[in-house]
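Colleague: What follows is a protein structure lacking sequence information:
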């Protein structure tokens, strides 16, 4: 039986959750069934080193020759789609796997689907966050137009995968998709790879009378760093002397980093040295962040929305307890109240997050229970082989 040529898509290999999942798929798809190709808008990022040598990587030029139509809304997207259409034909692609809004806008563009039926390549599209929240917050401009175009693109897909049930229900409502088109396949976790990346003996830390809490994520509005700083301010007002102080280590970069650092400096100055009992350290981008998570006493996820957060799955794999907001599909990382996996807070609510962090500091035994429940959850619900088999089935079946 001839190999099926699959073209995976990602914006880059810089290390976001979708990029991690795409790289994982590139490594684990069965080479007896698939000839794996990878489209990147930009061929950059630390994850490039994890892509196997037998994966053919394609990327458009850094810039296209200018033309007048580029200035109208959607003009540059059309240029990207034209280049992508030619790539699909030139590489004789059998099936496309597009993930994230922008990849779907390119692969699902009408210009890619024009022509005879033999030139139309089936697609499996993946939605990683509840779009009713994510699209307006992430895209900002021309949201109504992008929503319309994405709805059309998803309807042209052979199958749509969502990473959580919350994302599935949101996609069906927001885009008006038929329920039969949309299937949930939860993000898997590669336990061996995560633990290898963290190291057999994760780096320790200097002894200190504090709990070190790590926050991993790009510093953008939706990741909730500003909410976290507000919560830290609340915690400083009435922190019990018998509890260890908190050392927050923020891993990541992004457009809000300068503003967040300035705000924290202002908070410290306003409090004075006596009342500035907790520490915040802006550590910058670290790839991979597994060793940081493994060495921490806990991970904080202050996000305003999530599809199914990879960083929490990584913390579960590394047996690092978690404080998380009930954002989108994150709540699906706990099966029932009887099997708690995290200390939970409401998204965008500094007081709720402060309460969850204080409970975390107070309840060492509860943290141990969370670790045990989380380990069981990822082994039963986020098995790598099961997820790869489900995605492979779709990629092998659609359009065949």
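Modeller: Great, that's in hand. Computed from a predicted model, the values in this text were never measured in an experiment.
Colleague: Please make it C-alpha for all contacts and neighbour counts, starting now.
Modeller: Fine.
Colleague: tell me the contacts of residue 98?
Modeller: Residue 98 sits next to 8-10, 104, 107, 123-126 when contact means C-alpha atoms under 8 Å, 6 or more residues apart in numbering.
Colleague: which one is residue 309 nearest to, not counting chain neighbours?
Modeller: residue 330 (6.3 Å; C-alpha to C-alpha, 6 or more residues apart in numbering).
Colleague: before we move on, the earlier item: generate the PyMOL command that creates a selection of the buried members of the contacts of residue 98.
Modeller: Buried residues within those, by 16 or more other C-alpha atoms under 10 Å, are selected in PyMOL with:
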select buried, resi 8+9+10+104+107+123+124+125+126
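Colleague: out of the contacts of residue 98, which are inside helices?
Modeller: The members of these that map onto helices under DSSP state H are 104, 107.
Colleague: Output the longest helix belonging to this protein.
Modeller: Using DSSP H, we find that the single longest helix of the chain is helix 364-381.
Colleague: Could you list the buried residues of that helix?
Modeller: 366-367, 370-378, 381.
Colleague: Buried residues, the helix or strand hosting residue 233. List them.
Modeller: Residue 233 belongs to helix 225-237 when assigned by DSSP states H and E. By neighbour count with 16+ other C-alpha under 10 Å, helix 225-237 contains the buried residues 225-236.
Colleague: Could you list every helix and strand that it packs against?
Modeller: The elements that helix 225-237 packs onto, with contact taken as 3 or more C-alpha pairs under 8 Å, 6 or more residues apart in numbering; DSSP states H and E, are helix 257-271, helix 350-362.
Colleague: let's see 6 Å
Modeller: Applying 3 or more C-alpha pairs under 6 Å, 6 or more residues apart in numbering; DSSP states H and E, we find helix 225-237 packed against helix 350-362.
Colleague: who touches the helix it packs on?
Modeller: 227, 230-231, 235, 343, 345-346 (C-alpha atoms under 6 Å, 6 or more residues apart in numbering).
Colleague: among these, which two are most distant?
Modeller: For the contacts of helix 350-362, the farthest-apart pair by C-alpha to C-alpha is 230 and 343; their separation is 17.9 Å.
Colleague: if we can go back for a sec, can you give me the angle the helix holding residue 233 makes with helix 257-271?
Modeller: Comparing the axes of helix 225-237 and helix 257-271 via axes from the mean of the first three to the mean of the last three C-alpha atoms, to 10 degrees yields an angle of 10 degrees.
Colleague: where does residue 337 fall, helix, sheet strand or coil?
Modeller: Under DSSP: H, G, I helix; E, B strand; the rest coil, residue 337 falls in the coil class.
Colleague: this is the other structure I want to compare:
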């Protein structure tokens, strides 16, 4: 499993530690990122996690390729770029239903969603992916396709243009 992001309390990594401890699967976690919770998290994860600290942005895509799955157990988010990055590399995603996450992860199709503050649901998702390579591949490929179709520069430009037209009340009939 892998995580990329800040090491803040609201990122839910303590929930992930609990989930990994309860998992039937023997999973290790790679953590790329830094923050005020690092020392505390290193203590609660123990030997289960490897903390890389800050990783240069240009090295992040190759890191996603090392993960069997990416996990984002946040308690709050906007529209997390890290999920789109993981999906773009066909890395299956486990994330919580917060903020804009359900807009980019369709549960069971392009990733797995769990409720925040629910380590038991994270455990179930982790065990599912750890034991089912076919599911990992399917979710990863579906996530990549979703990013290609919904977040290409052309698609983003078209969405932005449509939104601006709505704001100013512009129609094609003018």
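Modeller: On my side now, so go ahead. Small disclaimer: the values here were computed from a predicted structure and weren't measured.
Colleague: In CSV, list the buried residues of helix 225-237 of structure 1 along with distance to residue 295 of structure 1.
Modeller: Output for these, formatted as CSV (distance: C-alpha to C-alpha, whole Å):
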residue, distance to residue 295 of structure 1
225, 21
226, 24
227, 24
228, 21
229, 22
230, 25
231, 23
232, 21
233, 25
234, 26
235, 23
236, 24
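Colleague: between those residues, which is closest to residue 247 of structure 1?
Modeller: The closest of the buried residues of helix 225-237 of structure 1, once distances to residue 247 of structure 1 are taken by C-alpha to C-alpha, is residue 232, at 10.3 Å.
Colleague: which residue lines up with residue 145 of structure 2 in structure 1?
Modeller: Aligned counterpart of residue 145 of structure 2 in structure 1: residue 376 (TM-score structural alignment).
Colleague: And its match, how close does it get to residue 339 of structure 1?
Modeller: Counting by C-alpha to C-alpha, to the nearest Å, the gap from residue 376 of structure 1 to residue 339 of structure 1 is 10 Å.
Colleague: Now do the alignment partner in structure 2 of residue 261 of structure 1 against residue 21 of structure 2, distance only.
Modeller: Under the alignment (TM-score structural alignment), residue 261 of structure 1 maps onto residue 42 of structure 2. Computed as C-alpha to C-alpha, the residue 42 of structure 2 to residue 21 of structure 2 distance reads 14 Å.
Colleague: what does residue 108 of structure 2 give?
Modeller: From residue 108 of structure 2 across to residue 21 of structure 2, the span is 24 Å (C-alpha to C-alpha).
Colleague: Next: residue 39 of structure 2.
Modeller: Taking C-alpha to C-alpha as the measure, residue 39 of structure 2 falls 18 Å from residue 21 of structure 2.
Colleague: repeat for residue 134 of structure 2
Modeller: Distance from residue 134 of structure 2 to residue 21 of structure 2, counting by C-alpha to C-alpha: 24 Å.
Colleague: Aligned counterpart of residue 386 of structure 1 in structure 2, please.
Modeller: Alignment note (TM-score structural alignment): residue 386 of structure 1 maps to residue 155 of structure 2.
Colleague: Name the nearest residue to that match, sequence neighbours excluded.
Modeller: Distances taken as C-alpha to C-alpha, 6+ apart place residue 149 nearest to residue 155 of structure 2, at 7.4 Å, with adjacent residues excluded.
Colleague: before we move on, what about residue 98 of structure 2?
Modeller: In this structure, residue 98 of structure 2 finds its nearest non-sequential neighbour in residue 76, 5.5 Å apart by C-alpha to C-alpha, 6+ apart.
Colleague: Assumed the one you found was part of a helix.
Modeller: No. Counting by three-state DSSP, residue 76 of structure 2 falls outside a helix, being coil.
Colleague: what range in structure 2 does the helix or strand harbouring residue 147 of structure 1 sit on?
Modeller: Following DSSP H and E, one finds residue 147 of structure 1 within helix 143-155. Under TM-score structural alignment, the alignment places helix 143-155 of structure 1 onto no residue of structure 2.
Colleague: buried set for that helix?
Modeller: Going by neighbour count (16+ other C-alpha under 10 Å), the buried part of helix 143-155 of structure 1 is 146-147, 149-155.
Colleague: what's the following helix or strand past that helix packed up against?
Modeller: Downstream of helix 143-155 of structure 1, the first helix or strand assigned by DSSP H and E is strand 159-162. On a contact count with 3+ C-alpha pairs under 6 Å, 6+ apart, strand 159-162 of structure 1 meets strand 123-127, strand 182-184.
Colleague: Which part of structure 2 matches the shortest one?
Modeller: It stands for strand 182-184 of structure 1. So strand 182-184 of structure 1 is aligned with nothing, judged by TM-score structural alignment.
Colleague: buried set for that strand?
Modeller: Neighbour counts over strand 182-184 of structure 1 (16+ other C-alpha under 10 Å) mark 182-184 as buried.
Colleague: part of a helix, is residue 249 of structure 1?
Modeller: No. According to three-state DSSP, residue 249 of structure 1 belongs to no helix; its state is strand.
Colleague: Tell me the counterpart of it in structure 2.
Modeller: Residue correspondence to structure 2 (TM-score structural alignment): residue 249 of structure 1 is matched to residue 30.
Colleague: Pull up the distance across stretch 96-103 of structure 2, start to finish.
Modeller: Chord length of stretch 96-103 of structure 2, first to last residue, is 12 Å (C-alpha to C-alpha).
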